[in-house]
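*Asks:* Build the 3D model from these lines:
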Amino acid sequence: MNFGKFCRIFVVVMLLLPVTNIQSQNIILPNAYAHNDYWHKRPLLDALDNGFTYVEADVYLKNGKLIVTHILPYFKNKKTLEKLYLKPLLQYVTDNAKSDNPVNCPLTLMIDIKTDGDKTYKVLNVLLQKYRSILSEYQNGEITMRNVSVVITGHRPYNMFTGEADRLAFLDEDLKQAGNDSSTNIYQVASCKYSSMVKWKGKGKISEKDVQRLEYFVLQAHKSGRKVRLWGSPDKTKVWNELLRCNVDLINTDKINTLRSFLTNEIPVVAKRL
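*Replies:* Below is the predicted model of the structure:
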């Protein structure tokens, strides 16, 4: 390759790079849910760069600290909830506000509590106070939405929530119980395991029974203002299509790049259900 041709290619690449970065930063995917987000090379940041609006972290209470990990941390672990998520979220919100082209993108941090719900929440509540300025809150009967909403799943401290007049977190409801609890200030999401709701694994055609069952519970959740998620769903585009057709709000995945491509139509959708 001669020098002149190299220079022309270099200039074209340099011109395209900023456009690509800007486009990726402005992508917002309201259906994208990063399950086990902390497994990625850059927890939180990889999800944000791909336009995800929901990220999930498993949390254990260990020696007074909230540790992010998939299994009980018997050894010293420096991956705390504050270090991996809360501090970076504060920085993200601050930087976005100063940007010439700020992105209006509310985010939800799903915290999957793996230890005792009440004990863990007590520690979590103290920590969240440090980040009140960016967190959605419930106070004296009113909900104020801000840049980041914290939703607790796993071992949920339901009894503590019902007695609080001021809090910075919400709960994840059991989707199969949707419609049974009329509370309007406790839940923001309704979830359940995919296999407990749908038997179809992505091969062949989904049964009408599965569709009707899922659509019924989605409708109940939506009537109460909850977003719907099925965790443990197969990471297949065919399954994602069916979930969206049944009005499931959040697509749960460990494969953030693949889901991003799917939701931005970089991966062709399958044919409509017959």
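*Asks:* rest of the way, CA atoms for contacts and neighbours
*Replies:* Noted.
*Asks:* What count of nearby residues applies to the closest residue to Pro43 other than its chain neighbours?
*Replies:* The spatial neighbour of Pro43 that comes closest, neighbours along the chain excluded (C-alpha to C-alpha, 6 or more residues apart in numbering), is Asp37 at 5.8 Å. With neighbours defined by other C-alpha atoms under 10 Å, the count for Asp37 comes to 24.
*Asks:* what are the ranges of the strands in the stretch 51-200 of the chain?
*Replies:* 52-62, 65-68, 107-113, 137-139, 142-144, 148-154, 166-167, 170-174, 187-193 (DSSP state E, counting those that start in this stretch).
*Asks:* export the ones you listed to JSON lines and tack on mean neighbour count and distance to Phe262?
*Replies:* Conversion of these to JSON lines gives the following (neighbours: other C-alpha atoms under 10 Å; distance: least, C-alpha to C-alpha, whole Å):
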{"stretch": "strand 52-62", "mean neighbour count": "24", "distance to Phe262": "13"}
{"stretch": "strand 65-68", "mean neighbour count": "24", "distance to Phe262": "28"}
{"stretch": "strand 107-113", "mean neighbour count": "23", "distance to Phe262": "20"}
{"stretch": "strand 137-139", "mean neighbour count": "18", "distance to Phe262": "33"}
{"stretch": "strand 142-144", "mean neighbour count": "13", "distance to Phe262": "32"}
{"stretch": "strand 148-154", "mean neighbour count": "23", "distance to Phe262": "25"}
{"stretch": "strand 166-167", "mean neighbour count": "16", "distance to Phe262": "36"}
{"stretch": "strand 170-174", "mean neighbour count": "23", "distance to Phe262": "26"}
{"stretch": "strand 187-193", "mean neighbour count": "21", "distance to Phe262": "22"}
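*Asks:* three-state assignment of His222?
*Replies:* For His222, the secondary structure call by DSSP: H, G, I helix; E, B strand; the rest coil comes out as helix.
*Asks:* Leaving out chain neighbours, which residue sits closest to it?
*Replies:* Spatial nearest neighbour of His222, chain neighbours left out: Val228 (7.8 Å); criterion: C-alpha to C-alpha, 6+ apart.
*Asks:* now the other sequence, so there's something to compare against:
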Amino acid sequence: MRKILRGWLLLAALCFCTTAAAQRPMLIHSHNDYNQRAPFWQAYAQQVYSIEADVFLHKGQLLVGHDTEDLSPDMTFESLYVEPLVTLFKRNGGRAWKGSDEHLQLMIELKSKTEPALKAVAAVLDRYPGVFDPAVNPHAVRIAVTGRVPAPADFAKYPAYIRFDGEWDVDYTPAQLERVALVSADFGRFSQWNGKGSIIASELEKLEAVIDRAHALGKPVRFWGAPEGVTVYYTFYNMGVDYINTDHLEVCAGFFSDFGNKNFQIGERRTAAGGVTGTKRLDKTTRDFRGFQNDKLQLSKGVGIYTPTYKNDGKEGKIKNVIYLIGDGMGLTQVVAAAYANKGLTMLQMKYIGLQQNNALDAFTTDSAAGGSALATG
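*Replies:* Okay, the predicted model is just below:
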């Protein structure tokens, strides 16, 4: 159910198109973006969906930083985020990315008193309606305010293009819900999971309650303060979380950029159909294998496994023939991956299995022909 809800959310609420970044199964949020080596530009280069800036109204200036002691007069909200976006929209014909209808979200975390800080932010953004107001430009940057969010009853006091970070356990009126961009929650409030192994059942139940409630409101969900890593990415995807909060942009974006190739499952309908590129690299024999679905890089059903009888073990007699098959791409990683996908392999049913290590003289990975020759000659 969470998968279906999330699919509709991404299609209807976020208007995704068929660009490479849009095929990512989760929205990537550049958390504390101003701490990156190149604020804004680093996240923009990875074509993430959402970029976050913590903003203080300090001595009449909108400054970006996590704490007041971090503030610097040259780290202004305008110079770091507004001006680059205005320049890009001019260059890209009124879009975040040239030739793409994909949206970009700028999440502004208010660190100062709500009303004066938000009015100052609005005063800056109001100068560029073609960049920040979807009523003027349907490709405009989406603005989402988090942190010191105004009370829902006060949402209407601010320009319509400004939307807000919602809470999962608040009962919003229909008008207030229209102003909610997403639902965010503190991960640590529900779970102590460190990203290793599995989330314990009782904590998982609490997290799923948040996800279900957000989706029932028709909003995507984000957990902040959550761990990171491959296990987290897969777990959150399976749970139906819509946003990945990341401090490691390149790693996270790289992981999800070819997510379709990371989900080889036989006969499973949830296997990603989009973003699969592996079949283009397969040889003709593999592509024509019976039951292989070229468009999804998967088998419709598993390959049958033969279990030997071992009835000739220990007997003496003349060996008539020895058939020696040399397979390409038969490293331990590939064999284990195939065994997991197919739920077993005939070759692993043998009583005796040997391993041979072969290293090239001038390369880290040996060539197929050299490896085959080493196997054939013993």
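*Asks:* if we can go back for a sec, make a markdown table from the strands of the stretch 51-200 of structure 1 and add distance to Leu17 of structure 1 to it.
*Replies:* Listed next are those as a markdown table, based on distance: least, C-alpha to C-alpha, whole Å:
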| stretch | distance to Leu17 of structure 1 |
| --- | --- |
| strand 52-62 | 21 |
| strand 65-68 | 34 |
| strand 107-113 | 26 |
| strand 137-139 | 39 |
| strand 142-144 | 38 |
| strand 148-154 | 29 |
| strand 166-167 | 43 |
| strand 170-174 | 39 |
| strand 187-193 | 37 |
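*Asks:* Leu127 of structure 1: which of the ones you listed is closest?
*Replies:* Comparing these against Leu127 of structure 1 with C-alpha to C-alpha, the closest turns out to be strand 65-68 (9.3 Å).
*Asks:* now whichever helix or strand comes after that closest one, how far from the centre of its chain.
*Replies:* Downstream of strand 65-68 of structure 1, the first helix or strand assigned by DSSP states H and E is helix 81. Taking C-alpha atoms, centre = their mean, to the nearest Å, one finds helix 81 of structure 1 lying 15 Å from the centre of the chain it belongs to.
*Asks:* What strand or helix carries Ser373 of structure 2?
*Replies:* Assigned by DSSP H and E, Ser373 of structure 2 falls in helix 368-377.
*Asks:* name the helices or strands packed onto that helix?
*Replies:* Under the contact criterion of 3 or more C-alpha pairs under 8 Å, 6 or more residues apart in numbering; DSSP states H and E, helix 368-377 of structure 2 touches no helix or strand at all.
*Asks:* mind listing what's buried in it?
*Replies:* Taking 16 or more other C-alpha atoms under 10 Å as the basis for neighbour counts, the residues of helix 368-377 of structure 2 that come out buried are Gly371, Gly372.
*Asks:* Just say helix, strand or coil for the residue nearest to His222 of structure 1.
*Replies:* Three states are possible here, and by three-state DSSP the one that applies to Val228 of structure 1 is strand.
*Asks:* for it, what are its contacts?
*Replies:* With contacts defined as C-alpha atoms under 8 Å, 6 or more residues apart in numbering, the neighbours of Val228 of structure 1 are Leu175, Val189, Ala190, Ser191, Val218, Ala221, His222, Val248, Asp249, Leu250.
*Asks:* would you list these in JSON lines and tack on distance to Asn96 of structure 1?
*Replies:* Written out in JSON lines, the entries for these read as follows (distance: C-alpha to C-alpha, whole Å):
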{"residue": "Leu175", "distance to Asn96 of structure 1": "34"}
{"residue": "Val189", "distance to Asn96 of structure 1": "26"}
{"residue": "Ala190", "distance to Asn96 of structure 1": "29"}
{"residue": "Ser191", "distance to Asn96 of structure 1": "30"}
{"residue": "Val218", "distance to Asn96 of structure 1": "33"}
{"residue": "Ala221", "distance to Asn96 of structure 1": "32"}
{"residue": "His222", "distance to Asn96 of structure 1": "30"}
{"residue": "Val248", "distance to Asn96 of structure 1": "29"}
{"residue": "Asp249", "distance to Asn96 of structure 1": "25"}
{"residue": "Leu250", "distance to Asn96 of structure 1": "24"}
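*Asks:* Could you count how many residues lie near the equivalent of Leu44 of structure 1 over in structure 2?
*Replies:* Under the alignment (TM-score structural alignment), Leu44 of structure 1 maps onto Phe40 of structure 2. Residue neighbour count, defined by other C-alpha under 10 Å, stands at 22 for Phe40 of structure 2.
*Asks:* Touching, Phe40 of structure 2 and Ile51? I think so.
*Replies:* Yes: if you go by C-alpha atoms under 8 Å, Phe40 of structure 2 and Ile51 touch, sitting 7.2 Å apart.
*Asks:* Could you name every residue contacting both of those two?
*Replies:* Asp33.
*Asks:* these two touch, right, Leu125 of structure 2 and Phe132?
*Replies:* Yes: the pair Leu125 of structure 2 and Phe132 qualifies as a contact (C-alpha under 8 Å) at a distance of 6.5 Å.
*Asks:* Tell me which of these two has more neighbours.
*Replies:* Taking Leu125 of structure 2 and Phe132 together and counting by other C-alpha under 10 Å, Phe132 has the greater number of neighbours (26 against 20).
*Asks:* From Leu63 of structure 2, how far off is Glu69 of structure 2?
*Replies:* From Glu69 of structure 2 over to Leu63 of structure 2 the distance is 11 Å, taken as C-alpha to C-alpha, to the nearest Å.
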